[in-house]
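**Student:** no FASTA, just this:
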């Protein structure tokens, strides 16, 4: 194995070359015609906070449950799947039931997309 020593000038030149190359990263376009980067999906905590906020707004009588009518008015995605979420056919859904339903759907989707890792 041959070991070569860099002179001080060679080391400085190499450092400047790599530093300049890494510093020149493309800058995002600015202005009204610039394409917007897609937003990152919300974190679990953000998603829970959003669902909590929407649930409280939709729960008109503040009983901690959404009737079919409350879901239709305030949470249309829950309304579309109301019968699946209300598996016990009680006529209402709770925030916990909604969370469990979406978690199972997400898990099933992940399993379908990549069965080896899930």
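**Tutor:** Thanks, I have it. Computed from a prediction, not measured in an experiment: that's the story for all the values here.

**Student:** C-alpha from now on. contacts and neighbour counts both.
**Tutor:** Noted.

**Student:** most centrally placed residue in this structure?
**Tutor:** residue 41 (2.4 Å; Cα atoms, centre = their mean).

**Student:** is it true that it lies in a helix?
**Tutor:** No. Under DSSP: H, G, I helix; E, B strand; the rest coil, residue 41 falls outside any helix and is assigned coil.

**Student:** now the helices for the chain?
**Tutor:** Per DSSP state H, the chain carries helices over the ranges 8-23, 44-58, 68-74, 76-80, 82-85, 95-113.

**Student:** here comes the other one, which I'd like you to weigh against the first:
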């Protein structure tokens, strides 16, 4: 019985490690895609995406703009978008 328990524990640990690797890779890919799209949409290159800039370029950001811009600044940063995407 102890051998079975040890074996199942090792399988569980391996599954956790292998599941974590793709998730990390997906986060990196998602962050890179966000940065690339943000750079394309930030037409005045000020590092801030306004609602108007998001409108035709990043429709999901546009639809959820007020949820991301919690402080009501009138713009969002790439870091704020990445943080929201990670949730």
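**Tutor:** Now that the structure is in, tell me what you want to look at. Everything numeric in this text was worked out from a predicted model, so none of it was measured.

**Student:** please state their TM-score.
**Tutor:** Remark: TM-score between the superposed chains equals 0.68 [TM-score structural alignment, normalised by the length of the second structure]; 65 aligned residues with a Cα RMSD of 1.8 Å.

**Student:** how about JSON lines for the helices of the first structure, with mean neighbour count added?
**Tutor:** Below are the helices of the first structure laid out as JSON lines (neighbours: other Cα atoms under 10 Å):
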{"stretch": "helix 8-23", "mean neighbour count": "11"}
{"stretch": "helix 44-58", "mean neighbour count": "14"}
{"stretch": "helix 68-74", "mean neighbour count": "18"}
{"stretch": "helix 76-80", "mean neighbour count": "16"}
{"stretch": "helix 82-85", "mean neighbour count": "18"}
{"stretch": "helix 95-113", "mean neighbour count": "13"}
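
**Student:** just tell me what residue 18 of the second structure corresponds to in the first structure.
**Tutor:** Counting by TM-score structural alignment, residue 18 of the second structure lines up with no residue in the first structure.

**Student:** what helix or strand is residue 18 of the second structure located in?
**Tutor:** Assigned by DSSP states H and E, residue 18 of the second structure belongs to helix 2-41.

**Student:** now do that helix and helix 78-86, the angle between them.
**Tutor:** Helix 2-41 of the second structure runs at 140 degrees relative to helix 78-86, counting by axes from the mean of the first three to the mean of the last three Cα atoms, to 10 degrees.
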